[in-house]
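S.K.: sequence and computational prediction follow.
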Amino acid sequence: MAQMVLSEIRGAVGVVTLNRPEVLNAWNAEMRSQLVEAFDAMEANEAVRAVILTGAGDRAFGAGQDLNETKTFDPDRAELWIGEWERLYTRIRSLSKPIVAALNGVAAGSAFQVALLCDIRIGHAGVTMGQPEINSGIASTTGPWIMREIIGLGRTIDLTLTGRMMDADECVRIGVMNRMVPKENVMSEALALASDLATKPPVAMRLNRQRFREVTEAGFRDCLAAGIRNQREAYATGEPARMMEEFLAKRAARKG
């Protein structure tokens, strides 16, 4: 089995790396499952007091969903897909330890959402972030939920309907990237921050993260229910498969 997620321990900090650089760390079912397992291990390790999440390579934190997987979905598989995201997002939200996202490139779609589920995000001037799912025929439900919690409804509508990507300056300005540092310093700054967070009282840290989960839980549950409803309807029409094939063909033509 390919190691799509790598883990290492650096002192009191666990480092989890998305490891599909050949496809810009795009998600598939196995990668989602391995990421849950990695977070489970970090939670169980009492020596780990903070976690960093990053992506392999220097081009992407994550490009979002691997369309080669979702283009084959029918409504039933689309519903199971939402369940996979529920499992991953619940694991991130329920972790007792703080999570720092070390952004080393693009964070798009569901990878943007995962970055927003982390507690603090550090990146560099070349980072781009956004919710381009509409461009490949994916209706967004979890994205609008987490974006609205952080940047408000107006900006959420803009990003969801246009599918545009934000540059690093805009990301810092609206608060989706907390700190911007030179590219070569992203991981060292993330380690410094995570190491500082690891010194905080663990019970207070756990209770603080628990409270953030509690105040956003109703919206989370609503977006999952909407995800099942909307994805079943969308995939029943055949539009996502058509749009994904078109998107992939255009991308292949650009590479050619």
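M.R.: Looks like it arrived, so ask away. Residues are numbered from 1 along each chain as shown.
S.K.: C-alpha only now, for contacts and for neighbours.
M.R.: Noted.
S.K.: residue contacts, residue 34?
M.R.: Residues in contact with residue 34 (C-alpha atoms under 8 Å, 6 or more residues apart in numbering) are 4, 5.
S.K.: now name the helix or strand holding it.
M.R.: In this assignment (DSSP states H and E), residue 34 forms part of helix 29-44.
S.K.: go through that helix and flag the buried ones.
M.R.: 31, 32, 33, 34, 35, 36, 38, 39, 42, 43 (16 or more other C-alpha atoms under 10 Å).
S.K.: now do the helix or strand just after that helix and helix 29-44, the angle between them.
M.R.: Where DSSP H and E defines the elements, the next helix or strand beyond helix 29-44 is strand 50-55. Counting by axes from the mean of the first three to the mean of the last three C-alpha atoms, to 10 degrees, strand 50-55 lies at 160 degrees to helix 29-44.
S.K.: contacts for strand 50-55, please.
M.R.: Residues contacting strand 50-55 (C-alpha under 8 Å, 6+ apart): 12-19, 21, 25, 42, 61-62, 97-104, 190-191, 194-195, 197-198.
S.K.: could you redo the last one with a cut-off of 7 Å?
M.R.: 12-19, 25, 61-62, 97-104, 194, 197-198 (C-alpha atoms under 7 Å, 6 or more residues apart in numbering).
S.K.: so residue 63 sits right up against residue 26, yeah?
M.R.: Yes: between residue 63 and residue 26 there is a contact under C-alpha atoms under 7 Å: 5.0 Å.
S.K.: where do the strands of this structure begin and end?
M.R.: Counting by DSSP state E, the chain has strands at residues 5-10, 13-18, 50-55, 60-62, 99-102, 106-108, 120-123, 129-130, 165-166, 179-180.
S.K.: put together CSV for these, with distance to residue 240 and mean neighbour count on each row.
M.R.: Formatted as CSV, the strands of the chain follow (distance: least, C-alpha to C-alpha, whole Å; neighbours: other C-alpha atoms under 10 Å):
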stretch, distance to residue 240, mean neighbour count
strand 5-10, 27, 16
strand 13-18, 25, 25
strand 50-55, 27, 27
strand 60-62, 21, 30
strand 99-102, 30, 27
strand 106-108, 18, 28
strand 120-123, 31, 24
strand 129-130, 19, 28
strand 165-166, 20, 19
strand 179-180, 35, 19
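S.K.: related to what we said a few turns ago, how far off centre is the helix holding residue 34?
M.R.: Taking C-alpha atoms, centre = their mean, to the nearest Å, one finds helix 29-44 lying 13 Å from the centre of the chain it belongs to.
S.K.: ok, second structure coming up, stack it against the first:
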Amino acid sequence: MFKFILTEVRGPVGIITLNRPEILNAWNAAMRDELVVAFEQFENQDGVRAIILTGAGDRAFGAGQDLNETKTFDADRAEEWVAEWERLYHRMRTLSKPLIIALNGVAAGSAFQVALLGDFRIGHAGVRMGQPEINSGIASTTGPWIMKEMIGLARTMDLTLSGRLMDAEESHRIGLINRIVPQDRVMAESLALAEELAAKPPVAMRLDKQRFREMTEAGFRDALAAGVRIQREAYASGEPARMMEEFLAKRAAKRA
């Protein structure tokens, strides 16, 4: 059914795997659409009481946006792009079931944001996380919103403007990774936590998650409105396309 993701059910746990390991699970519009459908299916499946999201391979949970897609955007397509993220983020934020992110390697850019939209994050010592979008000419809008909610303005400015990636120890120290385990134990630990959460009273779980969403909804909507305005201006300038071409050329040269 799906081309870019995998799904399976283990007992009370639904598992979604980003499945483009050859490009570090970077996503395009089709993958985002598939994720919305997969979350919807597990939300409506009574036997599933918790969800895990992870990435295929051992190098990355996700490298974020596939730049081969966004390098061709104009202002109108950039606005549509924001709407695509709204659909995915809204679906994730309205899940009534706990969502665990099983991190295996890099979580960068929009993949970092998706990881932060989970309720728990399990990682290993090799995980790196951050918001390097500025390095490829992409202005950040939803990223600063979710980071500020979790780590405050000063750290959000640091990560957004520098584009640096944090190592697992720093991410754990500031509360973005809940548990660090050996890499070969990430999925097992995520499953154990998911099964523990799946046994919690479902009405209380749903209402707790609903309240967290309510507490952050105004900021989410503001970030989306800002995203339309900012991305239209950015892409109309032509800078993102130039920077992404440079970034992709440098990456290709390193691999040659």
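M.R.: Structure's in. What do you need? Quantities reported herein were computed from a predicted structural model and do not represent experimental measurements.
S.K.: okay if I get the strands of the first structure as JSON lines plus distance to residue 87 of the first structure?
M.R.: JSON lines is the format used below for the strands of the first structure (distance: least, C-alpha to C-alpha, whole Å):
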{"stretch": "strand 5-10", "distance to residue 87 of the first structure": "16"}
{"stretch": "strand 13-18", "distance to residue 87 of the first structure": "17"}
{"stretch": "strand 50-55", "distance to residue 87 of the first structure": "17"}
{"stretch": "strand 60-62", "distance to residue 87 of the first structure": "18"}
{"stretch": "strand 99-102", "distance to residue 87 of the first structure": "17"}
{"stretch": "strand 106-108", "distance to residue 87 of the first structure": "20"}
{"stretch": "strand 120-123", "distance to residue 87 of the first structure": "21"}
{"stretch": "strand 129-130", "distance to residue 87 of the first structure": "22"}
{"stretch": "strand 165-166", "distance to residue 87 of the first structure": "27"}
{"stretch": "strand 179-180", "distance to residue 87 of the first structure": "29"}
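S.K.: for stretch 159-170 of the first structure, measure first residue to last.
M.R.: One end of stretch 159-170 of the first structure sits 12 Å from the other (C-alpha to C-alpha, to the nearest Å).
S.K.: okay, helices next: where are they in the second structure?
M.R.: Counting by DSSP state H, one finds helices in the second structure at the ranges 29-43, 67-70, 75-93, 110-116, 142-151, 153-162, 168-173, 186-198, 202-237, 239-255.
S.K.: how big's the offset between the fifth one and the first structure?
M.R.: After superposition onto the first structure, the mean distance of helix 142-151 of the second structure to its aligned counterpart is 0.3 Å, using mean C-alpha distance after the TM-score superposition for the first structure.
S.K.: so the helix holding residue 34 of the first structure matches what in the second structure?
M.R.: Matched against the second structure by TM-score structural alignment, helix 29-44 of the first structure falls on residues 29-44.
S.K.: so of the helices of the second structure, which one's packed in deepest?
M.R.: When the helices of the second structure are scored by mean count of other C-alpha atoms under 10 Å, the highest mean neighbour count falls to helix 110-116 (a mean of 23).
S.K.: what residues does that one touch?
M.R.: Here helix 110-116 of the second structure has contacts from 62, 63, 64, 65, 101, 129, 130, 131, 143, 146, using C-alpha under 7 Å, 6+ apart.
S.K.: could you dump the residues you listed into JSON lines and include distance to residue 80 of the second structure?
M.R.: Below are the contacts of helix 110-116 of the second structure laid out as JSON lines (distance: C-alpha to C-alpha, whole Å):
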{"residue": "62", "distance to residue 80 of the second structure": "22"}
{"residue": "63", "distance to residue 80 of the second structure": "21"}
{"residue": "64", "distance to residue 80 of the second structure": "17"}
{"residue": "65", "distance to residue 80 of the second structure": "14"}
{"residue": "101", "distance to residue 80 of the second structure": "27"}
{"residue": "129", "distance to residue 80 of the second structure": "26"}
{"residue": "130", "distance to residue 80 of the second structure": "24"}
{"residue": "131", "distance to residue 80 of the second structure": "21"}
{"residue": "143", "distance to residue 80 of the second structure": "17"}
{"residue": "146", "distance to residue 80 of the second structure": "20"}
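S.K.: residue in the first structure matching residue 188 of the second structure?
M.R.: Alignment note: residue 188 of the second structure maps to residue 188 in the first structure; criterion TM-score structural alignment.
S.K.: ok, its match - contacts?
M.R.: For residue 188 of the first structure, no contacting residues are found, by C-alpha under 7 Å, 6+ apart.
S.K.: now the angle between helix 75-94 and the helix holding residue 34 of the first structure, please.
M.R.: 20 degrees.
S.K.: how big is the offset of helix 29-44 of the first structure relative to the second structure?
M.R.: So helix 29-44 of the first structure averages 0.3 Å relative to the second structure (mean C-alpha distance after the TM-score superposition for the first structure).
S.K.: can you tell me the centre-most residue of the first structure?
M.R.: With distances taken as C-alpha atoms, centre = their mean, the first structure has residue 114 as the residue nearest its mean C-alpha position (2.1 Å).
S.K.: so how far is residue 207 of the first structure from that residue?
M.R.: Distance from residue 114 of the first structure to residue 207 of the first structure, counting by C-alpha to C-alpha: 21 Å.
S.K.: same check, this time on residue 110 of the first structure
M.R.: 26 Å.
S.K.: try residue 220 of the first structure
M.R.: Computed as C-alpha to C-alpha, the residue 220 of the first structure to residue 207 of the first structure distance reads 19 Å.
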